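Student: Could you look at this predicted model? Sequence included:
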Amino acid sequence: MNAVVLEEFKEPLDVREVERPEPESDGVVARVDGCGVCRSDWHCWQGDWDWFGYRPDPPHVLGHEPCGTVIEVGPDVENVREGDEIAIPFNFACGNCSLCRNGHENICENHIGLGFMNEAPGAFAEEVHIPNADINAVPLPDEIDTDTAAGIGCRFMTSYHAMAHQGDVGNGQDVVVHGLGGIGLSALHIADALGANVIGVDLMDEKLDKAEELGAVATVDAEAVDDPAKEVQDMTDGGADVSVDALGIETTCRNAVDSLGKNGTHVQVGLTTSDEQGIIPLPTDEFVAKEITFVGSLGLQPSRYPEMLDMIKTGKIDPTELVSETIDIHKIPDRLDAMTDFGTMGIPVCTEFA
């Protein structure tokens, strides 16, 4: 089958033939119907994230934002059937550890990152394997087709968890999102649907315009002002209730934290590059003086997908609004290369793999 294969970090990616996966006893194989092309795939291609175990040994198939149709089922799978259309979280869970049993499957003790770890070859391929399928293969309601589901991979579902659960946004709160890539625009769209007044911050006019289309009450061009955080402070009469760093560099993280008012909550979604290696200096005394809360957010628990899917069914949120283009598998390397200079917007989705 065709797949996008990482042969060597930072070197050109190749589309080539690889062996199709076989299901483990508790797993299934799905035909990939759609897979988002994400900046996290770019990070993996660059060789980032070895500091927390997301650095596979080449050769390795990339891709972590799929939806699909089940085509083969392991003998020990109880609740998934051939022909089921499914969403596929990137944060594979075991279902047995204490975190999974208490509703935190996204940070499972035995977490396996699809496309990021040797144990889980990715979904830039015609087919993908899903382990522990009774946990990790999320059935799609009949009302949600695969074209819609193709937009709910990592960036959208991660943003849902970040806003609905970790940030607990709503009730007219002021929310500011720094970095309007796929995650940032998704977070903005979802926060707006949850009842927040959302401000988007970025350097690129087209992303700021898209933020307004998705419901931003205001935007800040970070390149056109001396202090983006001060702009947000002024707009919100003292600071936002919730801030989001959707990019993961020192500048956006610090600006997001500095945008908060007293008793605010910062949600960190963006992961860092090799420049930061997971370490960013923060104003800890401000955290104390303002009683600021800093929380991380990773993926979305499979058990909480129904919340998000219900909001999609009722039209409150719409992942297709974030899909910027559909492409075939041979264009994935070019789209990832464009991310080196932040040259993509929204969520490109691959829908043709043959």
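Tutor: Here it is on my side, so go on. Here the structure is a predicted model, which is why all the values come from computation and not from measurement.
Student: going forward, measure contacts and count neighbours with C-alpha atoms only.
Tutor: Fine.
Student: State the number of residues packed around Thr251.
Tutor: Using other C-alpha atoms under 10 Å, Thr251 has 12 neighbouring residues.
Student: Which of the three states applies to it?
Tutor: Classification of Thr251 using DSSP: H, G, I helix; E, B strand; the rest coil returns helix.
Student: distance of it from Leu203?
Tutor: Using C-alpha to C-alpha, to the nearest Å, one gets 12 Å for the distance from Thr251 to Leu203.
Student: Repeat that for Gly151.
Tutor: Applying C-alpha to C-alpha, the value for Gly151 to Leu203 is 24 Å.
Student: Same question for Gly172.
Tutor: Counting by C-alpha to C-alpha, the gap from Gly172 to Leu203 is 26 Å.
Student: Repeat that for Gln233.
Tutor: For Gln233, the distance to Leu203 equals 18 Å [C-alpha to C-alpha].
Student: and what of Ser243?
Tutor: Distance from Ser243 to Leu203, by C-alpha to C-alpha: 17 Å.
Student: Tell me who's in contact with Gly200.
Tutor: Counting by C-alpha atoms under 8 Å, 6 or more residues apart in numbering, Gly200 makes contact with Val176, Val177, His178, Gly179, Leu180, Leu188, Leu208, Ala211, Ala216, Ala218, Thr219, Val220.
Student: Inside helices: which ones of the residues you listed?
Tutor: Mapping the contacts of Gly200 onto helices (DSSP state H) picks out Leu188, Leu208, Ala211.
Student: another one to put next to it:
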Amino acid sequence: MKAVGKLRKGPGIDVFDVKKPKPGSNEVLIEVRATGICGTDLHFYHWDDFAKKRNPGFPKVLGHEFGGIVVKVGEGVKTLKVGDRVAGEPHIPCGNCYYCKVGKAHICENLKIYGVDTLYGSFTKYTIPPESIAVKIPEDIDFETAALFESFGVALHAVDEANIRPGDVVVVLGCGPIGLYIQQLAKLSGASKVIGVEVSKYRLELAMKIGVADELIDASSTDPVKQILKITNGRGANVVIEASGSVIAIKILL
């Protein structure tokens, strides 16, 4: 079967043949029905320092956002069976460090990401994640939506941590996929005004087309802090969520 990933060091991406994998202990074989491209995958395309440090070897199949059907289960699997529809939650915590033991496995000291720190990912027909990261989904959720669950979960966690209250003014720095999710969730949480800040013309146009934000600021041509103060009559925001990964955005937030 065909796969997309890396066969060698250096920039670029490869399409190559791989054998259909067999699930090992506590693994499930999933027929991938939909998969998403994450910014993390682009690190491997560009072969930057992140990719060099995290690459586990070759050949490597990329992809970690997916939806599919369980077609076989390995020894020890207890929560899934053949025919189950699942979404991937690619984070694999160690279960032994301090943060795992206090219920904060998302910041595990030894966290691994399926499709990043593993040789197998979801950019192929069949993949073999651990049972623990394949989440069963109901029949009324399509696989394309399931493939968005992981990135949407990042946004949901951010909004939960922000504790947005009805009437809050919320500023979202970044109008990429996660930033747009956050804008929608902020509205659903009762925000009276949502302000999106972005430097990319393409992303600003997309945010405008989606139409969730009450105001959009082009930070490439204007001072976002001054604009936010102007929009809010000098009061500023109750909540600011950084969703761009930019150092400059973090300085704006502070």
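Tutor: Done, it's in. Just so it is clear, the structure is predicted and the values come from calculations on it, not from any experiment.
Student: care to give me the TM-score?
Tutor: Here the TM-score for the pair of chains, by TM-score structural alignment, normalised by the length of structure 2, is 0.87; 250 aligned residues with a C-alpha RMSD of 2.3 Å.
Student: Gly151 and Leu203 of structure 1: who's more crowded?
Tutor: Neighbours were tallied for Gly151 of structure 1 and for Leu203 using other C-alpha under 10 Å; the higher tally belongs to Gly151 (29 against 15).
Student: so which helix or strand takes in that one?
Tutor: Using DSSP states H and E, Gly151 of structure 1 sits in no helix or strand.
Student: residues contacting the alignment partner in structure 2 of it?
Tutor: Here Gly151 of structure 1 is matched to Leu148 in structure 2, going by TM-score structural alignment. For Leu148 of structure 2, the contact set (C-alpha under 8 Å, 6+ apart) comprises Gly36, Glu65, Phe66.
Student: By neighbours, which of those residues wins?
Tutor: Neighbour-wise, the contacts of Leu148 of structure 2 (other C-alpha under 10 Å) top out at Phe66, 31 neighbours.
Student: Next, find the distance separating that residue from Cys38 of structure 2.
Tutor: Counting by C-alpha to C-alpha, the separation of Phe66 of structure 2 from Cys38 of structure 2 is 11 Å.
Student: The most centrally placed residue in structure 1: what's its closest spatial neighbour, skipping adjacent residues?
Tutor: With distances taken as C-alpha atoms, centre = their mean, Arg155 lies nearest the centre of structure 1, 2.3 Å away. Spatially, and ignoring its direct neighbours in sequence, Arg155 of structure 1 is nearest to Ile183 (4.7 Å; C-alpha to C-alpha, 6 or more residues apart in numbering).
Student: ok, so what distance separates the equivalent of that neighbour over in structure 2 from Ala155 of structure 2?
Tutor: When structure 2 is aligned by TM-score structural alignment, Ile183 of structure 1 is paired with Ile178. Distance, Ile178 of structure 2 to Ala155 of structure 2, using C-alpha to C-alpha: 6 Å.
Student: Between these two, which is the more surrounded one?
Tutor: Counted by other C-alpha under 10 Å, Ile178 of structure 2 and Ala155 do not tie: Ala155 has more neighbours, with 24 against 21.
Student: The more buried one is in contact with Gln183, isn't it?
Tutor: No: Ala155 of structure 2 is not in contact with Gln183 according to C-alpha atoms under 8 Å; the separation is 9.0 Å.
Student: How far off centre is the strand or helix carrying the residue nearest to Arg155 of structure 1?
Tutor: Taking DSSP H and E as the criterion, the element that holds Ile183 of structure 1 is helix 182-193. When distances are taken as C-alpha atoms, centre = their mean, to the nearest Å, helix 182-193 of structure 1 is centred 11 Å away from the chain's centroid.
Student: Would you mind giving the orientation angle of the helix or strand following that helix with respect to helix 182-193?
Tutor: Using DSSP H and E, the helix or strand that follows helix 182-193 of structure 1 in sequence is strand 197-202. Strand 197-202 of structure 1 runs at 160 degrees relative to helix 182-193, counting by axes from the mean of the first three to the mean of the last three C-alpha atoms, to 10 degrees.
Student: the strands in the stretch 101-250 of structure 1, which residues?
Tutor: 112-113, 127-130, 138-139, 174-178, 197-202, 218-221, 240-245 (DSSP state E, counting those that start in this stretch).
Student: Of those strands, flag the one that's most buried.
Tutor: strand 174-178 (a mean of 31; mean count of other C-alpha atoms under 10 Å).
Student: quick check: angle from that one to strand 240-245?
Tutor: Using the same axes, to 10 degrees: strand 174-178 of structure 1 against strand 240-245 is 20 degrees.
Student: Strand 174-178 of structure 1 - contacts with which helices or strands?
Tutor: helix 182-193, strand 197-202, strand 240-245, helix 250-258 (3 or more C-alpha pairs under 8 Å, 6 or more residues apart in numbering; DSSP states H and E).
Student: With structure 1 overlaid, report how far the helix or strand hosting Ala34 of structure 2 is off on average.
Tutor: Secondary structure assignment for Ala34 of structure 2, by DSSP H and E: strand 28-36. Here strand 28-36 of structure 2, set against structure 1 after superposition, deviates by a mean of 0.9 Å using mean C-alpha distance after the TM-score superposition for structure 1.
Student: who's in contact with that strand?
Tutor: Contacts with strand 28-36 of structure 2, where a contact means C-alpha under 8 Å, 6+ apart, come from 21-23, 63-74, 77, 122-131, 143-144, 146-148.
Student: In helices only, show me these.
Tutor: Under the assignment DSSP H, the contacts of strand 28-36 of structure 2 contribute Phe143, Glu144, Ala146 to helices.
Student: thought the last one was touching His64?
Tutor: Spelled out, that is Ala146 of structure 2. No: taking contacts as C-alpha under 8 Å, Ala146 of structure 2 lies outside contact range of His64: 11.8 Å.
Student: Now for those two: what residues contact both?
Tutor: Residues touching both Ala146 of structure 2 and His64 (C-alpha under 8 Å, 6+ apart): Gly88.
Student: Make TSV out of the ones in helices among the contacts of Gly200 of structure 1 and add neighbour count and distance to Asp237 of structure 1.
Tutor: Shown next, in TSV, are these (neighbours: other C-alpha atoms under 10 Å; distance: C-alpha to C-alpha, whole Å):
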residue	neighbour count	distance to Asp237 of structure 1
Leu188	30	20
Leu208	23	22
Ala211	26	21
